[in-house]
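>>> Dropping a prediction and its sequence here:
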Amino acid sequence: MVKLSNPYLLIGILLLTVIASGLLCNIVTADVNDTSSIMFENGTTVVSGDLLINRETMRKEPLTAFPNNILRPLKNRDFTTVYISLITGSAPKDVIKNNSYITADGHISSKLEGPGTVIMDSNGKISVQPAKSMVWGYKLPYTVAVKDGDSIRLVENNTTVKTVKGSEINKDNVPSYFVNTTAMRSWFNSSKDGDNITVDYYLGNFNDKRAPVYGRENIIKDFGNSTFAYMRNYTSGAPVLVYEHNASEVEVSNGHSTVEYLSGYPTEIRASNAKEFADGWNNTIVPPHSSAHGKENVTFTAIAESEAASGSATHGVCPPGRSLRQAIMALGNPLPVGMSTGDEAILYEYRPTIDVSVSNNGDYPIKIVMWTEGSSGDTQIYTKIYELRDNATYVNSTNSTNSTNSSE
């Protein structure tokens, strides 16, 4: 007599019995493309710890028609599922195509580094694709507030999702991460019917084609606090590097200038504006073959200027503008928008970080690093450009020039 002490032997015998007897001949076959147990849609970003597959809602399929469904729980030594499946004649549908980053209980495993992407094939089978060495998206408008009489309408995708009285605007009923409540109320009081302002943004148009990510909580969960902070700092449409791994930051260009002392213009204000300009461009990322502006949450002090159409100008931004211009153009990139080729580098009526934009014609992303040293007219402004090289594919840099230092 054979002693059935080996669970695999017992399972094999039971499985053969079920298949041979056609135990579930009266059960209606499930939809083979059912994906109701998959918690994320195709293209969605997932990170380690996310629940990808809800085992409680997995559709059961007859073993006589789909015997392979029992193989994965058998391999995972999930004997409870195996025994129940054999007794009932049906097993949970196997929706996994590749389980490299999926645990037995349906979560994303700790093996996944960074933000992965859910990939679903035409049969409803899923796998998780790890992130490339660098992933970037763009800050794009999502929720728009439209003034409508004594209220505002919050509009998303051309659909009004909420109406709020102007007198009731607060952080609980109007998104306030990008436009705070005080600024929102001020806008409401000074605007006219039909005027609009964007109050919330999402990340989309990713270079690896993943689906857009909406909402502060999801952005922070998927990409971290630093990504959301970067979004808040920059203008609408700004490129945002959300992940960098196995990449090298290599200096490829630099620039230098000095504030200097100019008769008739307050030196301390000019030095302050120069430092603000450097802060406004520091750590800005520009993807390959694209352009970018600087930060929008910087503050400049205007000085009276008769030559400016507005009657004032932010003097002191031209020295750092020259430093940035040198470093950018040394790489073969065009003259930045809003700049001239002369000493007065920033054109009148162009805001130094919001309106000025720089281009990157290279094949790799670049990072702009700017800082100042010293004070008053002796303030030195330094710019360095770093190329972000993917170590897995990098062969020869398309950007490899240092500019000539200058103290114009």
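Now that the structure is in, tell me what you want to look at.
>>> going forward, measure contacts and count neighbours with C-alpha atoms only.
Will do.
>>> show me where the stretch 1-150 of the chain has helices.
Secondary structure of the stretch 1-150 of the chain by DSSP state H, counting those that start in this stretch: the helices cover 7-21, 71-75, 79-88.
>>> I should have written the stretch 201-350 of the chain there, sorry.
Under DSSP H, counting those that start in this stretch, the stretch 201-350 of the chain gives helices at 216-223, 225-233, 267-281, 318-329.
>>> would you turn those into JSON lines with mean neighbour count and distance to residue 82?
JSON lines is the format used below for the helices of the stretch 201-350 of the chain (neighbours: other C-alpha atoms under 10 Å; distance: least, C-alpha to C-alpha, whole Å):
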{"stretch": "helix 216-223", "mean neighbour count": "16", "distance to residue 82": "34"}
{"stretch": "helix 225-233", "mean neighbour count": "17", "distance to residue 82": "42"}
{"stretch": "helix 267-281", "mean neighbour count": "24", "distance to residue 82": "59"}
{"stretch": "helix 318-329", "mean neighbour count": "28", "distance to residue 82": "63"}
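>>> Need those helices in CSV (columns: distance to residue 207).
Listed next are the helices of the stretch 201-350 of the chain as CSV, based on distance: least, C-alpha to C-alpha, whole Å:
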stretch, distance to residue 207
helix 216-223, 15
helix 225-233, 16
helix 267-281, 23
helix 318-329, 23
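>>> Of all those helices, which one is nearest residue 191?
Of all these, helix 225-233 sits nearest to residue 191, with 23.1 Å by C-alpha to C-alpha.
>>> what about versus this one:
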Amino acid sequence: MSTKWRNTSVKIVLILFVVCIMLFAFSFVNHTSFTGKSFAEAYGLPIGQSMFDGDSILDDKAPVEVPLLGNPLFIVHEITTLDLKGLLMTLTTGYVPFDYSTISSEGIDSYGNARGFEGPGYLTLDGDKLAVKAPDNYIWGYSSPYKVLTKTNSGVDVVENGTVVQSVPTDKIKELNFHNDFYNVTSILNWYNNDATVGSNFTLEKGIVGFSDGRNNISYSDVERIFGKNVSDYVDAYPAGSPIVLYMGNTTEVAAEDYYTYLGSHPEYGDSVREYNARQFVEAWNNTVIPPHSSGNGHDYVSFGSAADASAPGGSAAHGVCPPARALRAAVLGEGFSLPVGMDGSENAVLFGYNPARDIKVTNTHDFPVKIIMWTQGEGTGMAIYAKLIRYVPTDQVNTSNLTTNATISQDIGNSST
């Protein structure tokens, strides 16, 4: 650096220093003192909103600028960051960008941008300060209908977040373009014509409510935007009200023991129907993830065949679900969990009156999520049915008490159930 440039730089700094000293005399001119809470209220900040590193806490609002004469110290962060363009604008307009470091405790830089974390954080109040909190190791919530069709006397209403956005007459329902991997307009027509009464709802989209960390509820579109398509697809597959693990940080997968049984033969109920039902049970429960201290169920879009059974209420039952239910029950009890709701301890493991997919509830009492894995080998009456749990343990907490693996261990639980 030349001597001339060094002298010029010193002069610029001295001039700015003198300006700051002069402005200090006006430090009480048009000055408004903010706390994080009062600023959030004054400018309508989206407290509870999910945020990523680099997002502005103002969301899509215009930057906040305040009179320099009343807030002379706010120019300091422009000087320290050598924001020459900002300094020029401040000195020519008399307004300075608000310095958010004065009202924040963590996760927010002086310009109001979220900083210093990975994953989906969220804006909150930390006492009287603003903060963007980094995500916990696990984030979960509960799926909830966000957009539904409600049957009316003359057709259906499209209701989004509690507000009717469209009314569709009966003869136009067939033209609706709502669909996903699990339903289409044919499904909607079947519901309308065969199942629904006036006031009944058909869920089109599910959002997330009741977040584990207290952040704001989100719409269906925000599920994919914030947590990814895999999570959005999972939400689609499971009934409204299901607990959903939305995010996991640094975890290690630890496999528990395998449990297995065989389908066996009961020709009086039809072994082909029994095999179909067993496979449907496995499909419904495989890859189900249950958050800590929550009760989860299988997914919703499976069907079960019926077999005549004089001892069953209504004269028929979904025979074939009990062998996979016993395998699941063994894996759950082997993990130290309680007997699932909708099951008993007998060979006929599924209680009458419970849908084997959505009504059975498995309660995870761990401090971390678990995933249920189910699969089959072979076919026919000799088909083997397996179940095990995967623990998602925080990597820094893996120890001998939770690192039990089962690379070579399997347990046969018998095969005589219907």
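Yes, it's here. What you see is a predicted model; the values in this text were computed from it and never measured.
>>> How alike are these chains, TM-score-wise?
After superposition, the two chains reach a TM-score (TM-score structural alignment, normalised by the length of structure 1) of 0.85; 402 aligned residues with a C-alpha RMSD of 3.4 Å.
>>> closest one to residue 240 of structure 1 among the helices of the stretch 1-150 of structure 1?
Nearest of those (C-alpha to C-alpha): helix 71-75, 39.3 Å.
>>> Tell me the residues of structure 2 aligned with that closest one.
Mapping helix 71-75 of structure 1 onto structure 2 (TM-score structural alignment) gives residues 76-80.
>>> how far does that stretch sit from the chain's center?
39 Å (C-alpha atoms, centre = their mean, to the nearest Å).
>>> Quick one: average offset of that stretch versus structure 1, please.
Compared with structure 1 after the fit, stretch 76-80 of structure 2 shows a mean deviation of 2.6 Å (mean C-alpha distance after the TM-score superposition for structure 1).
>>> Now do the strands in the stretch 151-300 of structure 2.
155-160, 163-169, 201-209, 243-248, 251-255, 258-262, 288-290, 294-296 (DSSP state E, counting those that start in this stretch).
>>> The fourth one vs structure 1, average distance?
Translated: strand 243-248 of structure 2. Overall, strand 243-248 of structure 2 averages 0.8 Å from its counterpart (mean C-alpha distance after the TM-score superposition for structure 1).
>>> can you check the first one too?
In the superposition with structure 1, the average deviation recorded for strand 155-160 of structure 2 is 3.5 Å (mean C-alpha distance after the TM-score superposition for structure 1).
>>> again with the fifth one
Taking mean C-alpha distance after the TM-score superposition for structure 1, the mean distance separating strand 251-255 of structure 2 from the aligned residues in structure 1 is 1.9 Å.
>>> now do the longest one
Between strand 201-209 of structure 2 and its aligned stretch in structure 1, the superposed structures give an average distance of 2.3 Å (mean C-alpha distance after the TM-score superposition for structure 1).
>>> Tell me which other helices or strands that strand touches.
Packing partners of strand 201-209 of structure 2 (3 or more C-alpha pairs under 8 Å, 6 or more residues apart in numbering; DSSP states H and E): strand 138-151, helix 220-227, helix 229-237.
>>> Kindly reformat these as JSON lines and extend each row with distance to residue 253 of structure 2.
Shown next, in JSON lines, are these (distance: least, C-alpha to C-alpha, whole Å):
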{"stretch": "strand 138-151", "distance to residue 253 of structure 2": "14"}
{"stretch": "helix 220-227", "distance to residue 253 of structure 2": "20"}
{"stretch": "helix 229-237", "distance to residue 253 of structure 2": "18"}
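>>> what's the closest of the ones you listed to residue 261 of structure 2?
If you check each of these against residue 261 of structure 2 by C-alpha to C-alpha, helix 229-237 wins as the nearest, at 26.8 Å.
>>> mean per-residue distance, that closest one to structure 1?
Mean for helix 229-237 of structure 2 is 0.7 Å (mean C-alpha distance after the TM-score superposition for structure 1).
>>> returning to what we had before: quick one: closest of the helices of the stretch 201-350 of structure 1 to residue 35 of structure 1.
helix 216-223 (22.2 Å).
>>> Can you get me the centre-to-centre distance for the closest one and its chain?
Offset of helix 216-223 of structure 1 from its chain centre (C-alpha atoms, centre = their mean): 9 Å.
>>> and residue 297 of structure 1, what does it touch?
Counting by C-alpha atoms under 8 Å, 6 or more residues apart in numbering, residue 297 of structure 1 makes contact with 233, 234, 280.
>>> need the contact list for the aligned residue in structure 2 for the second one.
The criterion is TM-score structural alignment: under it, residue 234 of structure 1 has residue 238 as its aligned partner in structure 2. Taking C-alpha under 8 Å, 6+ apart as the contact definition, residue 238 of structure 2 lies against 298, 299, 300, 301.
>>> Any idea how many residues pack against the equivalent of the first one over in structure 1?
Under the alignment by TM-score structural alignment, residue 298 of structure 2 pairs with residue 294 in structure 1. Number of residues near residue 294 of structure 1 (other C-alpha atoms under 10 Å) recorded here: 28.
>>> just the one 5 residues further on next, same as before
By other C-alpha under 10 Å, the residues close to residue 299 of structure 1 number 11.
>>> ok, it touching residue 275?
No - using C-alpha atoms under 8 Å, residue 299 of structure 1 makes no contact with residue 275, being 10.4 Å away.
>>> show me what contacts the nearest residue to residue 398 of structure 1 once chain neighbours are set aside?
Spatial nearest neighbour of residue 398 of structure 1, excluding adjacent residues (C-alpha to C-alpha, 6 or more residues apart in numbering): residue 362 at 5.7 Å. By C-alpha under 8 Å, 6+ apart, the contact set of residue 362 of structure 1 is 288, 289, 398, 399.
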